[in-house]
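Participant: Sequence first, predicted coordinates after that:
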Amino acid sequence: MKSVAAAARSLRKRPFRVSIEGNIGSGKSTCIKFFDKFDNVETHAEPLHEWRDVSGHNLLGLMYSDMHKWTFAFQHYVHLSRLKIQISPPAHPGITVKMFERSVQNSRYCFVHNAKKQNFLEDAEYQVLSTWFDYSEKNLDIDLDLIVYLKTTPQVVWDRMAKRGRAEESEVPLEYLQQVHDSYENWLSAPNVGCEVLTIDADRNLDCVKDDLQRYTYKILGGNHTN
């Protein structure tokens, strides 16, 4: 039986949706910026500015400072902000590709799953977040058409984080990056991801990654995809 979302997709056109996925420091922002030059592509970086100022509260900083206390509130807000990006109509009719940094699916199957596994969430909190996602999946068209996975090793991204010096990330241990990496691997290797996954080796230097983005541009921007 078709879901409400599947039925909605068959009744209206929407842009080809591409989620840029990867660990902290894997190069997602760079990837997003690479595609800014295309007039038919609408890009959305991760809304860090929103997470840092929720009516004056830095939820991102609070979450990293005490994951047991703040993960539930943070992931609730993350789901909302990703949902708004993912399902909002394009800015103008010429947009045929919508590209964003991480997805609603990422929140559920990577970060929320890991938070439960590491006991950052109580079971009741986990069930609330899972139900929120299940409702979105059933009643809204949140489907992805392609995932570009910037695959890295935890040590590499940990070194990059130290160099870029974001205040909120200063307390992030290597162990946490390993947990996120494992969650990504488990999620994107599952048979029911829901779309094609294009994996790019992002341990390499930036020029090599950009070469791959150039090589796969046709695929990443939907190829012969028709709505």
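Facilitator: Yep, that arrived.
Participant: rest of the way, CA atoms for contacts and neighbours
Facilitator: Will do.
Participant: Would you map the helices across the protein?
Facilitator: Ranges of helices within the chain are 4-11, 28-34, 48-51, 59-65, 67-87, 104-106, 113-117, 123-139, 154-164, 174-188, 206-215, 217-220, based on DSSP state H.
Participant: Can you say which of the ones you listed is packed in most?
Facilitator: The highest average neighbour count among the helices of the chain, using mean count of other C-alpha atoms under 10 Å, belongs to helix 104-106 at a mean of 22.
Participant: neighbouring contacts of it?
Facilitator: 21, 79, 82, 83, 86, 133, 142 (C-alpha atoms under 8 Å, 6 or more residues apart in numbering).
Participant: putting a second one here so we can go through both:
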Amino acid sequence: MWTFKNNIAIATHCCFLLQSLTSRGINIIVLPLKTQQNRVFYRMISGKPGPLQREHRSKKRMHTASDCDANRNPVVKQVSVEGNIAVGKSTFTRLLGKTFTQWEVVPEPISKWQDVTSNTKLEDITSLTACGGNLLQLLYDDTVRWAFTFQTCSLLSRIKAHLEPSSEKMLKAKDPVKIFERSVYSDRYVFAKAVSEMHFINEVEWAIYQDWHNFLMQELGTRLCLDGIIYLRASPEVCLERSHRRDRLEEKGLSVDYLAELHRQHENWLIHRTADIHFEHIQNIPVLVLDVNKEFEDIAEEEEKLVNQVKNFIKTL
């Protein structure tokens, strides 16, 4: 039997994760501690080094394109729409859903972040209850306190959204496409990385997050693979202005400095390709860059231009 002692926070995340995976029909088999897999898992949840720690870090096995071709429907093309806060991702994905009616659009799970207590039975939720269960609001109110909690919640909710089965209508389509509003990869290589470099999470929390991400990608990576990425690109100043216009309550204190840091992380990952990516298929993934500094919502000419670029991009995947 495992005892968590001083690692209650990690154990809690572990319990939530196991519950989520089993509810999705993924079998979790707990083996004796002497097995290799459990030694690694034990190291992750206990914080104690196991005999495979050195081996695990030295090999750094990456998921390859061939890995992604296995154990997933080869017909459905999976594409994520990436970009800064308030760049226009929701507006853009709604446009794609309206234009390509047989495609399936998976929105970012913001509503789950705004009411996390509706899905938990934890008794000690004083801070969350006081804020109406709005973890997103807590993040902006006290980033240092809530950044790690938010990033682990964000990662889990994105995985759950990605693992939702495709609709029967889409699967029957001639050329089925599934569009995700952001992905588990931007969660790590943009947002979690940004709060780490801005010192909103400490080195221990960053190490735990990366360990979880690596483990989940190793176990579920073939089901979370993408065929392409659409990067909506706009300046931090434009994004800030759009944020003010949409007037989302949690973003009242959003700063241009934070948006500039997120912009830098997006550019390093998708434009300059200088980010240290641990998954080969993401390192070499096709990227469509769309300049959305100009307004496009309800402007027919701009919408048509963007839609045509996406249509041609999807054909190449």
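Facilitator: Done, it's in. As the structure is a prediction and not an experimental result, all values here were calculated from the model.
Participant: sorry, back to before: export the helices of structure 1 to JSON lines and tack on distance to residue 93 of structure 1?
Facilitator: Converted to JSON lines, the helices of structure 1 look like this (distance: least, C-alpha to C-alpha, whole Å):
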{"stretch": "helix 4-11", "distance to residue 93 of structure 1": "17"}
{"stretch": "helix 28-34", "distance to residue 93 of structure 1": "20"}
{"stretch": "helix 48-51", "distance to residue 93 of structure 1": "26"}
{"stretch": "helix 59-65", "distance to residue 93 of structure 1": "34"}
{"stretch": "helix 67-87", "distance to residue 93 of structure 1": "15"}
{"stretch": "helix 104-106", "distance to residue 93 of structure 1": "24"}
{"stretch": "helix 113-117", "distance to residue 93 of structure 1": "36"}
{"stretch": "helix 123-139", "distance to residue 93 of structure 1": "24"}
{"stretch": "helix 154-164", "distance to residue 93 of structure 1": "37"}
{"stretch": "helix 174-188", "distance to residue 93 of structure 1": "32"}
{"stretch": "helix 206-215", "distance to residue 93 of structure 1": "25"}
{"stretch": "helix 217-220", "distance to residue 93 of structure 1": "20"}
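Participant: who wins for proximity to residue 148 of structure 1 among those helices?
Facilitator: helix 217-220 (7.7 Å; C-alpha to C-alpha).
Participant: starting at the chain centroid, how far to that closest one?
Facilitator: Offset of helix 217-220 of structure 1 from its chain centre (C-alpha atoms, centre = their mean, to the nearest Å): 19 Å.
Participant: What of stretch 77-95 of structure 2?
Facilitator: For stretch 77-95 of structure 2, the distance to the chain centre is 13 Å (C-alpha atoms, centre = their mean).
Participant: Please apply the same query to stretch 131-139 of structure 1.
Facilitator: Here the centre of stretch 131-139 of structure 1 is set off from its chain's centre by 17 Å, with C-alpha atoms, centre = their mean.
Participant: counterpart of that stretch in structure 2, which residues?
Facilitator: Under TM-score structural alignment, the counterpart of stretch 131-139 of structure 1 in structure 2 spans residues 211-219.
Participant: That stretch vs structure 1, average offset?
Facilitator: For stretch 211-219 of structure 2, the mean deviation from structure 1 after alignment is 1.5 Å (mean C-alpha distance after the TM-score superposition for structure 1).
Participant: Contacts for that stretch next, please.
Facilitator: Residues contacting stretch 211-219 of structure 2 (C-alpha under 8 Å, 6+ apart): 44, 63, 155, 188, 224.
Participant: Find the residue closest to the last one in space, skipping its chain neighbours.
Facilitator: Going back to what we said before, that points to residue 224 of structure 2. Using C-alpha to C-alpha, 6 or more residues apart in numbering and skipping the chain neighbours, the partner closest in space to residue 224 of structure 2 is residue 162 (6.7 Å).
Participant: What does that neighbour correspond to in structure 1?
Facilitator: So residue 162 of structure 2 corresponds to residue 86, using TM-score structural alignment.
Participant: and of the contacts of stretch 211-219 of structure 2, the nearest to residue 285 of structure 2?
Facilitator: Relative to residue 285 of structure 2, the closest of the contacts of stretch 211-219 of structure 2 is residue 63; by C-alpha to C-alpha it sits at 12.3 Å.
Participant: number of nearby residues for the closest one?
Facilitator: 18 (other C-alpha atoms under 10 Å).
Participant: what's the answer for residue 254 of structure 2, then?
Facilitator: Neighbour count of residue 254 of structure 2, defined by other C-alpha under 10 Å: 14.
Participant: Spatially nearest residue to the corresponding residue of structure 1 for it, not counting backbone neighbours?
Facilitator: Taking TM-score structural alignment, the alignment pairs residue 254 of structure 2 with residue 172 from structure 1. In this structure, residue 172 of structure 1 finds its nearest non-sequential neighbour in residue 64, 7.1 Å apart by C-alpha to C-alpha, 6+ apart.
Participant: mind listing what the aligned partner of residue 203 of structure 1 in structure 2 touches?
Facilitator: Aligning on TM-score structural alignment places residue 203 of structure 1 opposite residue 293 in structure 2. By C-alpha under 8 Å, 6+ apart, the residues touching residue 293 of structure 2 are 233, 234, 235, 238.
Participant: Trace residue 217 of structure 1 over to structure 2, please.
Facilitator: Matched by TM-score structural alignment, residue 217 of structure 1 corresponds to residue 310 in structure 2.
Participant: same thing with residue 32 of structure 1?
Facilitator: Using TM-score structural alignment, the equivalent of residue 32 of structure 1 in structure 2 is residue 93.
Participant: How about the contacts made by its match?
Facilitator: By C-alpha under 8 Å, 6+ apart, residue 93 of structure 2 lies in contact with 81, 105, 107, 179, 181.
Participant: which of those residues does structure 1 keep?
Facilitator: On the basis of both residues aligned by TM-score structural alignment, their matches' C-alpha atoms under 8 Å, what survives of the contacts of residue 93 of structure 2 in structure 1 is 81, 105, 107, 179, 181.
Participant: Spatially central residue for structure 2, please.
Facilitator: The residue lying closest to the centre of structure 2 (C-alpha atoms, centre = their mean) is residue 184, at 2.7 Å.
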